[in-house]
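Participant: Structural data only, the sequence is not supplied:
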C-alpha cells in the first residue's frame, strides 16, 4: 500500500514521518508533497498572514519556522493532493488546520476532523487543555474547540523553536484539565511524554492519532 502525505511546509518532513513510520511499519510506501516545495523564500513570505488573518505554523526544509495564512495555501495543498492521487491509495494532510475545501478521488484523511471527533467522543465533562504554537492562534483555537467543549484552556509553545522549560511551564498551566490536545503536527512524542508526565492527564498527539487511523486501513 502507498500513502501520500501533504505538508503545508516543505518536504521532506522526516521529523514527522519517522514517528508515523514506527506505527505504520516498513511495508507501507510513503510519498510526500509540500505546499511550499517549489517556492523561493520571497514567494513564501507573500503567503504570511497580515493583520488579524488566520495563522498556521510550519517549518521549512532548513528547519526555519514560518507563519502562513491557510487561505493563501489551500490551492497549493489541493495541487499536492491531485499530484499524489496518481501514485497512492490514501492521502493524509500533515496539519491540524481546518481545510474544508480540500477534496480527493482517493481516501483523504483530514486530521482536523479526526482530532475533533476523537475529543468530542471522549470528553463528556470537564475541561479541555490545548497546546498551540503561537499566541496569534488563541482566538481561532478558542472558537474551534468551544464547538466540542464548553471549557477550554490554551497554552502556547512552539514545537519548532520552543525550549524544554517553556513546554514544562505550559504543561503546568493545564494540570487541572481533563484531557489535553497537542494541536499541531509539529509536536512530537517527546512533547507528549513530557506533558503527560507533568499533568498526569491523557494527551492526544495528532501525528500518532493519524498514523493509527491509517494502520487500521492496511492491517
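Facilitator: Happy to help now that I have it. In this text, all values refer to a predicted model and were calculated from it rather than measured experimentally.
Participant: From here on, just use CA atoms for contacts and neighbour counts.
Facilitator: Fine.
Participant: For stretch 171-182, give me every contacting residue.
Facilitator: Contact with stretch 171-182 is made by 123, 125-132, 153-155, 192, 195, 198-206, as judged by CA atoms under 8 Å, 6 or more residues apart in numbering.
Participant: same thing but 7 Å
Facilitator: With contact meaning CA atoms under 7 Å, 6 or more residues apart in numbering, stretch 171-182 is reached by 126-132, 153, 195, 198-199, 201-206.
Participant: Buried residues in it, which are they?
Facilitator: 171, 174, 175, 176, 177, 178, 179, 180, 181, 182 (16 or more other CA atoms under 10 Å).
Participant: Let me have those residues in a markdown table, extended by distance to residue 93 and secondary structure.
Facilitator: Below are those laid out as a markdown table (distance: CA to CA, whole Å; DSSP: H, G, I helix; E, B strand; the rest coil):
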| residue | distance to residue 93 | secondary structure |
| --- | --- | --- |
| 171 | 26 | helix |
| 174 | 27 | coil |
| 175 | 30 | coil |
| 176 | 31 | coil |
| 177 | 28 | coil |
| 178 | 27 | coil |
| 179 | 24 | strand |
| 180 | 21 | strand |
| 181 | 18 | strand |
| 182 | 16 | strand |
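Participant: okay, now the one to match up with it:
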C-alpha cells in the first residue's frame, strides 16, 4: 500500500513523517508540498495580509513560514492531483480548513478528525493550542459550539521553547481536554502539556496516522 502526504510547506516533512511512520506499517510514503520548487521570493508573496486566514508551516531547512490559506489552495489541489495517480490514501499535514479540496482517493483531513472526535467526547471545557497569535480568533470560531467553554493559547511548534509550552499548559489546567491544533506539534510537546495539565491531550499527527493505519490494515 502507498500513502501520500501533502504539506502546506515544503516536503519532505522530516519533522513529522518519521514520527508517524510507526502507525503506518510497511506502507510506502510519497510526499508533496505546496511550496516545493518555489524560491524564497515566491514564498514571501504567499504571506497573509491583514484579515487573511493565517496558516503556519515549515520550509525544508526548518524555517517557519506564515501563509495565506487562499493563496495556496490551488497548489495543494495540484499536489492531490499528482498523488492520486500513485497512492491509495492521502493524508493532509495541516489542521487548517480546506473544504474546497477534492480527491478521487480517500483524503484524511486532521481538521475534520479533530472536530468530530472532540465533538463526540462531549467536552465542557476545551483548551486549544495554536501556532500563531493571529490564529486565536479564527480558532475560537472554528471550535465554537464544540464545547461550552473554550480557552485558546498560542505557541509555535517550530520556534517555541519548552518554557512557552509550559506557560501555555498552565493557562489550560482547568480544561477537561486539550487539543494541539497544528500538525507541527510533536509527541514531546504533547508530553509537556500532558504533564503540566494532567489532562488528556489530542495530537493531530498521531490521530491522523492511527486513522490511516486503520484504513491500510488488511
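Facilitator: That came through, no problem. All values derive from a computational prediction rather than experimental measurement.
Participant: Can you calculate the TM-score here?
Facilitator: The TM-score (TM-score structural alignment, normalised by the length of the second structure) is 0.98; 217 aligned residues with a CA RMSD of 0.7 Å.
Participant: that older thread, distance to residue 74 of the first structure for the buried residues of stretch 171-182 of the first structure - can I get that in a markdown table?
Facilitator: Formatted as a markdown table, those follow (distance: CA to CA, whole Å):
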| residue | distance to residue 74 of the first structure |
| --- | --- |
| 171 | 32 |
| 174 | 32 |
| 175 | 35 |
| 176 | 36 |
| 177 | 33 |
| 178 | 33 |
| 179 | 30 |
| 180 | 28 |
| 181 | 24 |
| 182 | 22 |
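Participant: Which residue in the second structure aligns with residue 216 of the first structure?
Facilitator: In the second structure, residue 216 of the first structure lines up with residue 214, judged by TM-score structural alignment.
Participant: For residue 58 of the second structure, give me its contacts.
Facilitator: So residue 58 of the second structure contacts 9, 10, 64, 65 (CA under 7 Å, 6+ apart).
Participant: before we move on, what about residue 136 of the first structure?
Facilitator: Residue 136 of the first structure touches residue 55, counting by CA under 7 Å, 6+ apart.
Participant: any idea how far residue 57 of the first structure is from it?
Facilitator: Separation of residue 136 of the first structure from residue 57 of the first structure (CA to CA, to the nearest Å): 10 Å.
Participant: do the same with residue 116 of the first structure
Facilitator: From residue 116 of the first structure to residue 57 of the first structure the distance is 19 Å (CA to CA).
Participant: These two: who's more crowded?
Facilitator: residue 57 (25 against 16; other CA atoms under 10 Å).
Participant: Could you pull out the strands in the first structure for me?
Facilitator: Ranges of strands in the first structure, per DSSP state E, are 2-7, 29-34, 56-59, 65-68, 90-93, 107-109, 128-132, 152-156, 179-182, 203-204.
Participant: Please say which position in the first structure residue 174 of the second structure maps to.
Facilitator: The alignment partner of residue 174 of the second structure in the first structure, by TM-score structural alignment, is residue 176.
Participant: try residue 151 of the second structure
Facilitator: By TM-score structural alignment, residue 151 of the second structure lines up with residue 153.
Participant: Contacts for the longest helix seen in the first structure next, please.
Facilitator: Under DSSP state H, the helix in the first structure containing the largest number of residues is helix 70-84. With CA under 7 Å, 6+ apart as the test, helix 70-84 of the first structure has contacts from 4, 6, 8, 33, 34, 35, 47, 54, 55, 56, 102, 104.
Participant: now the angle from it to strand 2-7?
Facilitator: 160 degrees (axes from the mean of the first three to the mean of the last three CA atoms, to 10 degrees).
Participant: that older thread, and the buried residues of stretch 171-182 of the first structure, which is closest to residue 61 of the first structure?
Facilitator: Comparing those against residue 61 of the first structure with CA to CA places residue 182 closest, at 22.3 Å.
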